[in-house]
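Sequence first, predicted coordinates after that:
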Amino acid sequence: MNAGDYLNKLLSCKIFKLMRNVLLLIFITAFQAYADNSYSQNTKLSLALNNVKVVDVLEEIQNKSEFYFLFNAKLIDVERRVSISMDDKKISEMLTSLFSGTGVNFIVYDKQIILTQSDIKSLPAEMQQQKITGIVIDKDGVPIPGVTIKVTGTTQGALTDANGKYSIEVPQGSTSLTFSFIGMETQEISIGALTEINVTMAESSINMEELVVVGYGVQKKINLTGSVASVSANTLEGRPISNIGQALQGVVPNLNVSVSNGSPNSLPSFNIRGGTSFTSSGFVTGSPLILVDGIQMDINLLNPEDIDNISVLKDASSAAIYGARAAYGVMLVTTKKGNKAEKARITYNSSFQWNSPTATPDLLDNYTIQDAENKSYPLRNESIPSNSLARLDSISAYNADPQNVAPYYIFGGNVNWRANTDVYGMAVRKISPMQKHNLSLSGGSAKSNYYGSIGYQAQDGLYKINTDKSNRYNAMLNVNSEVSKWFSIEMKSSYNYFQYSEPVSPAGKGGWWTAMSQEPTRNINMPLKTPDYSPAGVMYTDNILSFMDYGSSNKLSKENLVLGVSPVITPLKGWRIKGDFSVNSYNYGRKVVVPELSRIEFNFTNPTIAHTSPSYVQVYRDRSRQFTLNTYTDYALTYNKHDITALVGFNQEWNIMDGLDSKGENILTPSIPYISQTSGNKYIIDSGEEISLRGVFYRFTYSYDGKYLFESNGRYDGTSKFPKNDRFKFFPSFSVAWRVSKESFAQPIAPVVNDLKLRFSYGSLGNQNVANYLYVPTYSTVPLENFLLNGQRPVGVTAPGLVSPTLTWESARTIDFGVDITLFKRLDLTFDWYNRTTSDILVDSDKFPAVLGTSAPTKNSGELKTIGWELIAKWRDGLQNGLNYNITFTLSDYQTSVTTFDGNPNLLLSTLYAGQKMGEIWGYETIGTFQTQDDIDAAPSQSQIDGGKWYPGDIQYKDLNGDGTIGSGLGTVNDPGDRKVIGNSTPRFQFGLNMNASYKGFDLNLFFQGVGKRDFWINNQLHWGLIANTNATGTWEVYNNSWTPDRTDAFYPAYKNKGANILQQTKYLQNAAYIRLKNITLGYTLPKKLTQVLNIEQLRVFVSTYNIWSHSKLPAIFDPEILTADYPMIKSVALGLQVSF
């Protein structure tokens, strides 16, 4: 073996390979200490070489640049021949192509390039680590605990301790450390040869400059002086919801979202900060003005996937700029837009969802219903009638052999039903499907951006027969273009279409859900046979499922087209002139078809058509066109420590509405359900209205040194809804704020109290949300009177009501105190207290004698007051292992009371009265249940509330006024008898808890929502059963816990028909507080290294639930959110996919 061979063998052994790699790493580290990578990042080269050696390529690169290479020719094959042709590429791209598939790695340190073999990565970990220590402080030199330090591009990291110090083991070859902290700018620091790195972190510009959408513009969140809440798209996305209202429940304090039930046609209603007005019949919780990209429209028709942000303007100072329409607050919805200089991005979102009822009644069966009725007679000291005993025996016989015993028997010549039918189970689906799909395209060039989307949602309801279902179609296109440096234009368009169908609930049956819970003995399976087994002649019995099945239909559609254009002129820096013109077209259509239903009820030979006679077809058409013009200009000026912005504008709106209602009776052919194919009475009614609104508005803001903030908004509004001389009114507002944390005396506590702002606002708003043409006396007509004139039913005309010539605006004045605090750079707190007084409420004037023959005029004389508060607490943090999380808690409360109402001088409890709180429940105080006749004889007489005899098992009420008799007195505030205020149905202490976490591609959201205090009186016959009505089905909850001589400690009274036992009272007043897990979403975003293989930018899959769990003390048949036994709320499970290209 010669010396050369020996040397080559020695160099190839493992120990020398290891030593070689260690020396090379030391060499690299030495270069790294002085390297600045700006040259390698900014330099681009072009090469065109064919069939040359690698070494020739390297030399050509060195000749064309300042790069030079370091490598071992015995380890790197530079004699290999290659061809390369690349134009204007970075050095990293060239080398990747040159050494692809050769096992050669390269390391670029600015102008130095080191070529190595791939096994350099195989060094033991203990030989690759270096320790770096340091301290992290803020701009004032205060140490920051909890800062996350990571080796850039890895999950390896550490946290600073309470003194801001840290220590981290860094793999050799790592180029930088990344320092991040909530509310601070993320920094990436090069390591080089450093072993100590001290960092000064600056407050995040994103945090400081966070913008919030306000009226006709945006403001920095930190400079807000009014009460404004903002909801981002992240809160709305990836949840199993059918409309935006479901996603907003509990998210914003005192944004009250009411969902009436789980029907596909149930649309949420919105209210901000409680009671807003009243009528003679009760309180009104008015809806806010909702603007989508500045255009008023129905938010429930929107696709939640298209929404980018929602701002809620709560106080008068924030909403005053919108004047007449904003008395109840404002919701500003901003839809998504593309980004300039962004390549086209296609995003597809899809989810499949399965819904089921949250609550179902546990109903009594046929035998127990009859048995309970029989047992109620002895509770009244009565004997059981023989026909009742016979009926119970007949039901027993059927239950023993339902296959061979008919579901009816004949008694007294009539059909008596005895089946044991689970009508509810046969009518309601346990699971109903829903699906959503959305496809969007966004992007932009250097001077323009665009966003377009199409969406589809299909939801089946809970009816098994003739299933109720809805479909929603959405399309949107937003385009913004910068035509020149001083002129740009924004164009927006959207189309929304919603359709819904369901069977028609028959008149006189109490609605689907009441009826299907009250008819368990009526057979469903048809056709039946008569007693002699001949055909009955009809297909149906008088069961509610017959009405579902036989062919009635209620179909409705909503169509909304919105077009808007907004030119923007910028003559000078800081000066903007903008115009908005939009057209909002809305069409509503509905067609109701009710054929005759011939069915057996009491007699086989005489089928009934009650509730469906005469058959009819009815068609509704409503159309509205809204044209809106806004022109406004704003100017911003900064001089030294003074920041001034001013805005002034003009608004004009035109609303044109018309409608058509037509009906034809006696359908000739049920398969051709058109009015032209009816033979009976027909009518057609059309209507039309026009309303306009005009206003000028302004906003002025001033800030000194970011510490002292002032804002004034105002509007001079006029509306055609009021008489000519009372149409216009000025509504001003102002607000001030003081950022205490910027004062010098607050600096010692700055490490704890990072920001502290105190706010105060006052404003007045007008309310035009009243009926149209109140000041114009108008006739009304009755299509067909209930008598004949010349052989025909004539059209009736009523006398016009009296009107007031001085009707004008209701006014809402609001005072708001607020405070915003940031603690420990992690915890954000916002608190507001408000007092809103609504005056000049339109109510009926003084009573006139009935002989007048018409209604009294309306006048401005009512007043109410709403006082409330709200809290938002947000905590954001991250852990060393890469787990990031945030928690948001919201809590709010309000109470509304009438301060002035002239329409009830006697203070009757049956209507509103001065001093009444919204939601008051009047009732008796319960002592307990009478156990013996001696107890009844010794107690105050209860004959005023029930003249019949009282028995053991009945309720004993307390004599509050001491007159020896239980009664309701005169039914007034001053003489309520033995009643008092026992509760309040207003939801108090509404709260939400939203928790988000992310970890290595996984994301988790948990959202709880609920009500802390609410009273509820159950006025539902299904719940009370026989106690309320002899025909009511009843539930096991009441039946199994009702009083009997052997169960004297039972909660409910004796199970017999006596409504006086369930008058509103303290004992059975329900606690309707609840907590509900509204949403759980678990998602996973695949790593980019996997998705890039498929040319996918991002791929996320998720599973989500809605209303999956709740806790309350209510009986199981009631959902605590809607408090009815009607169409139930739904709970859901969904699987979804989000993918971007």
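That came through fine. Numbers count the residues shown, from 1 in each chain.

can we go C-alpha only for contacts and neighbour counts from here?
Will do.

ok, now which ones touch residue 221?
208-212 (C-alpha atoms under 8 Å, 6 or more residues apart in numbering).

now do 6 Å
Residue 221 makes contacts with 210-212, as judged by C-alpha atoms under 6 Å, 6 or more residues apart in numbering.

Just give the number of residues close to the closest residue to residue 512 other than its chain neighbours.
Distances taken as C-alpha to C-alpha, 6 or more residues apart in numbering put residue 505 closest to residue 512, at 5.8 Å, once the chain neighbours are dropped. Residue 505 is flanked by 20 other residues according to other C-alpha atoms under 10 Å.

Below is an additional structure, to be compared with the one above:
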Amino acid sequence: MKKNENIFSWVNNIPWGRTLRIMKVLLILLTTTLVSFASGSFSQSKNFTFQLKNVNLLEVFEQIEAHSDIQVAYDVSAIDVTRKINIDVNGESVEKVLQKALENTDLSFRVMNRYVVIIKNDEISELASQQQKTVTGKVTDSSGQPLPGVTVVLKGTTTGIITDSSGKYTLPNIPADATLVFSFVGMKAQEIIVSGKSQINVTMVEETVGIEEVVAIGYGTMKKSDLTGSMASIGRQEITELPVYSMDNVLQGRSAGMQITQGGYRPGEASSILIRGQRSLAGSNAPLVVVDGVPVESGLMDINPSDVESVEILKDASSSAIYGSRAANGVILVTTRRGKEGRAIVEYNGYTGIQYTFERLDLMDTPTYAEFVRDAHRLAGSYTDDTKIFAPWQLEAITQNRTTDWQDLVFDRGFQQNHTLSVRGGTENTKYSISATLLEHKATVPNNDYKRLSARFNVDQNLSSWLRVGLSFFLSDSYKHQSVAFANVIKNSPMVLPYDEDGTIRMEDELGDRNPLYDMQRENSLDETLETRILGTVYGEVDIIPEHLTFRTTFSPDFQFTTRGKYTRDVISSASKNGGKTLNTLYESMLTYHDTFFEKHRVHLTAMYGVQNYKSDSYSIVGRGLPYEHQLYHNLGSVEILDSWGTGLSEWALESYMLRANYVYDDRYLLTFTGRVDGSSRLAEGKKYGLFPSMAVAWHIKNEDFMKDVDFLSELKLRFSIGQTGNTGISPYQTQGVLYKGDVYSFSGNDVRFFEHGAIPNPDLKWERTLSKNLGLSFGFRNNRFTGSIDVYDNNTFDLMMNRNLPFTTGYTSVLENVGETRNRGLEVEISSINIKTPNFTWSTDLNFSMNRNEIVSLYGGKDDDVGNNWFIGEPININYYWVFDGIWQLGEEEAAAVYGATPGDFRIKDLNTDSKIDDEDRSILGSEEPSWIAGITNRLQYKNFDFSVFIYTVQGTQHQSVYGASGYLDLLSLQAHAYQDNIRDVEYWMPDRPSNKYQKPHIGSQTMNQIQSFSNTSFVRVKNMTLGYNIPQDLISRLRLSRARIYTSVQNPFTFTSFGGYDPEAARDFDMPNYTTFLLGINLTF
């Protein structure tokens, strides 16, 4: 008996009254919570209007339930039914009604979706105090593996902790109604309501691209599942996995339909970007770049990838027409990182590395070149001995078998480093993001470098529940220096010496060619550009109708200050200085409305008004004969000869109106209408304003009832769009007459300066327009482990702005008119897949493929070709038009060769019209600089803490003209003794004793058609990047207060497969700096 008393004696000590009350409250809360989750979300936007006199609380609750879907839960014993009240409400929310009804009582309420719970105040406090406890748990990934380094924060505070090496955490003194926020890099953040639980285990899900992802669409965001247009989204993971300092390198090969071509390999040099091919002949073909809603004129070069959260590429009219006249070439939306609620997160991302140019042109050395010169004279019958054709210094080089390899002398080890430090965090009302970046890049050719220091600051502030303001600020200060043209490294003779006998670097050789080593000394040749940029954005946002109608206004000034100075030391030194300042301001106001009607109808309306003003002041001065060499270009007012000077002013403005309407029915049928009116000061009076409409429809086939049982299919959407965009990428003064300074003439002893007209003004110049049509299919399989899209498009650009040549009798050379049309048609495919996913190993692949067919439909309003510009109706814009190489005339073909004025060893040209002569009628289209297709593929592998990625990019079907990429000229440029041409490629040229059908014989003198062998196939497959990383275990770094530490090594451009004989098939230029291979070591730290 005593034993039983010991076991159950604790029952007698329980305060049963208070415990039952608490259990009752918990039961009510639990029931309403479960029901609310089952019933979906509910907007407490219902307003009540009624007047009650001398009623009790139960009658008020009945009135609320009668006029809404809300149900009121309460304990009858807690309600004083004898208490009478008077209540008068007019258009007020349920919260306001209950506040009035429960005034001066001991009752409170909780609203949860469609349910209201009435609770006594003391029970709430007892419940809260009794529920405040220590919460523990474990965080794992989707495969069940523990996740160390996950941040667990009490929402609305800075209280938090990081999971240990086993993925476990412990948080003391957590209120029962608190919310915990779990966040980790590469995972979706989760918010978990404690609800009195003492243990909360969480499974983190990878941040994958899915149909519910929210993406930027221009003037707002939208769920990816609601998109009706063609666009590509590149997320944070893809952006940061390549350690590069420019966004154009990040984006190259990452999106179907976007072709990014290296403009060269000098540090700080921007790339050219085309989206769905080239459209315009005279206007701009560059896409519009928008950063955080602000269009920028400088492209992607100034944007630090570490600051970027996501990039969206708008490709069809439905997605890009919202930017109207500037969207004909597509739009690139860049969203920078912003602060999030929670503790401050400090990140450091940095890398450093070295670079080498491994590629070498196979140029002739001294013995080979000497024999080439002898062979040329032998074939011309002018060779007797070396003393008759070579100078003494050349004979010395030949005798000593001495060769100057200019490539080995010039190419050096390059260097690159990039360091970014950022801090992000915030509270419920204030969120901030701050970053600073230091970049330095020295090329493999000395005296070519680029430095940039930049900072970005974003802050968002909730002033109240209905008013928000924000500020973004970007500052960049850069320095770029480049040496003189790279040409002399290739062209200079292998026989000359770079140094004098005392070791001094020579300025010129015996032939007057400048020594590239001399010009690569900064004190001898200077070409530097300094640029400072300040871009700011302030905004205010007001909720006119909470959760439905919002007004936002934005103002953004963009300042740029540029100075470029050049100096060349010579017998008479020369210098120049030019630069200026630009101010680009944008003001926009936007009204957005969204709502859901009858559960199945969703609408989203956006209206915008904007004004953009651009102003540029510039100057330029060029002079020779500097009195003090050390002043370089800084004192041009004292030069002996002032060659030119001048100043300039350029201004333009754009006024815009925009309206967009999105409608979704039952998540199955989607409709988008967009209309934008732009007025440009660049166009003629009466032609300044243009309307750019678009329409798109989409069908979520997967959401149909007949598809819901198809389990393997997770997404299937059909899309179609049609619309117009515009282009005014021309000079602001094309519609006005421009005067140019002419010569000075003497009249009656007085010198008079004359001015002359340039191009004739065109008062009828109007918008260049593009009509775009797009049909697309988006799909996903196996819970989106395999996703992709297929798009076909047809873009017609008409009213092309082209310079029409005018007769000399008019007094003008040309006039810009709307007289042409081009067409671009293409196919795009994008596929993403998770190939293998196990607890320890993951392999995923991203693939994109695109092909574009470009053609000229009409020119100058008709069907005539423009041979002078290589423009032909029905052909691509950029074609190579020349004579057709047909091998080499051989011995025994003397008679046939003589018909064309040739001899054995000369190149043979196809006589296309068989008229026994070679003239312009025998020229033909050899190929196009535009690719047949481009593709990019990224494979990512992760094994435990190791990760590896490889990115391959290919361009196929291109042809470029490149002398050194093909054969080199095999001509001696002069008949004079001791003179010869530039160095050339070491090829097996034709000689009578060793005939070749590929390379002609050497000539003395230049041939008129010597470029016939300079066209090369520049297709290539390039391994752009290979990166191997390792995430250091959490138990090793937790004592350093680190939540993540990753080290990696990366190699860029390790392999290129091509038949092109020059330095690089992508740039395909003879005399520009070659590409390089970069080896990097980097680290990512998160505190």
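In hand now; what should we look at? Note that the structure is a prediction, hence the values are computed from the model and not measured.

one step back: list only buried entries from the contacts of residue 221 of the first structure.
Among the contacts of residue 221 of the first structure, those classed as buried by 16 or more other C-alpha atoms under 10 Å are 211-212.

With the first structure overlaid, report how far stretch 669-678 of the second structure is off on average.
In the superposition with the first structure, the average deviation recorded for stretch 669-678 of the second structure is 0.8 Å (mean C-alpha distance after the TM-score superposition for the first structure).

okay, and that stretch goes to which residues in the first structure?
Counting by TM-score structural alignment, stretch 669-678 of the second structure lines up with residues 708-717 of the first structure.

Would you mind confirming that residue 334 of the second structure makes contact with residue 311?
Yes: at 4.7 Å, residue 334 of the second structure and residue 311 qualify as touching, with contact defined as C-alpha atoms under 6 Å.

okay, the two: which has more neighbours?
Neighbours per residue (other C-alpha under 10 Å) separate residue 334 of the second structure from residue 311, with residue 334 holding more: 27 against 24.

give the contact list for the more buried one.
By C-alpha under 6 Å, 6+ apart, residue 334 of the second structure lies in contact with 291, 311.

which SS state does residue 608 of the second structure fall under?
Judged by DSSP: H, G, I helix; E, B strand; the rest coil, the three-state class of residue 608 of the second structure is strand.

and it, what is it in contact with?
Shown in contact with residue 608 of the second structure (C-alpha under 6 Å, 6+ apart): 589-590, 657-658.

Of those residues, which are reproduced in the first structure?
Here the contacts of residue 608 of the second structure are checked against the first structure with both residues aligned by TM-score structural alignment, their matches' C-alpha atoms under 6 Å, and the contacts held in both are 589-590, 657-658.

quick one on the thing from earlier: now, which of the contacts of residue 221 of the first structure lie within strands?
Among these, the members falling in strands (DSSP state E) are 211-212.

now the contacts of residue 221 of the first structure as CSV including distance to residue 745 of the first structure?
Putting the contacts of residue 221 of the first structure into CSV (distance: C-alpha to C-alpha, whole Å) gives the following:
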residue, distance to residue 745 of the first structure
210, 26
211, 28
212, 29
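
between the contacts of residue 221 of the first structure, which is nearest residue 487 of the first structure?
The nearest member of the contacts of residue 221 of the first structure to residue 487 of the first structure, counting by C-alpha to C-alpha, is residue 211 at 22.9 Å.

Which position in the second structure pairs with residue 831 of the first structure?
Aligned by TM-score structural alignment, residue 831 of the first structure pairs with residue 790 of the second structure.

Can you give me the neighbour number for the nearest residue to that match once chain neighbours are set aside?
Computed as C-alpha to C-alpha, 6+ apart, the closest residue to residue 790 of the second structure that is not its neighbour in sequence is residue 829, at 4.7 Å. When counting by other C-alpha under 10 Å, one arrives at 21 neighbours for residue 829 of the second structure.

which position in the first structure aligns with residue 829 of the second structure?
Checking with TM-score structural alignment, residue 829 of the second structure has residue 871 as its match.

Residue 888 is in contact with its match, correct?
No: applying C-alpha under 6 Å, one finds residue 871 of the first structure not in contact with residue 888, separated by 10.4 Å.

max-length helix in the second structure?
Counting residues, the longest helix found in the second structure (DSSP state H) is helix 16-39.

Closest to residue 739 of the second structure out of the contacts of residue 608 of the second structure?
Residue 739 of the second structure lies nearest to residue 657 out of these, by C-alpha to C-alpha, at 34.7 Å.

got the contact list for the closest one?
For residue 657 of the second structure, the contact set (C-alpha under 6 Å, 6+ apart) comprises 608-609, 676-677.

most surrounded residue in those residues?
Highest neighbour count within those, by other C-alpha under 10 Å: residue 676, with 24 neighbours.

Neighbours of the nearest residue to it once chain neighbours are set aside, how many?
What sits nearest to residue 676 of the second structure in space, not counting adjacent residues and going by C-alpha to C-alpha, 6+ apart, is residue 658, at 4.2 Å. Residue 658 of the second structure is flanked by 22 other residues according to other C-alpha under 10 Å.

residue ranges for the helices of the stretch 201-350 of the first structure, please.
Remark: helices assigned in the stretch 201-350 of the first structure by DSSP state H, counting those that start in this stretch are 205-209, 244-248, 316-319.

Select, out of those, the one closest to residue 953 of the first structure.
With C-alpha to C-alpha as the criterion, residue 953 of the first structure lies closest to helix 244-248 of these, at 44.3 Å.

what does the closest one correspond to over in the second structure?
Matched against the second structure by TM-score structural alignment, helix 244-248 of the first structure falls on residues 247-251.
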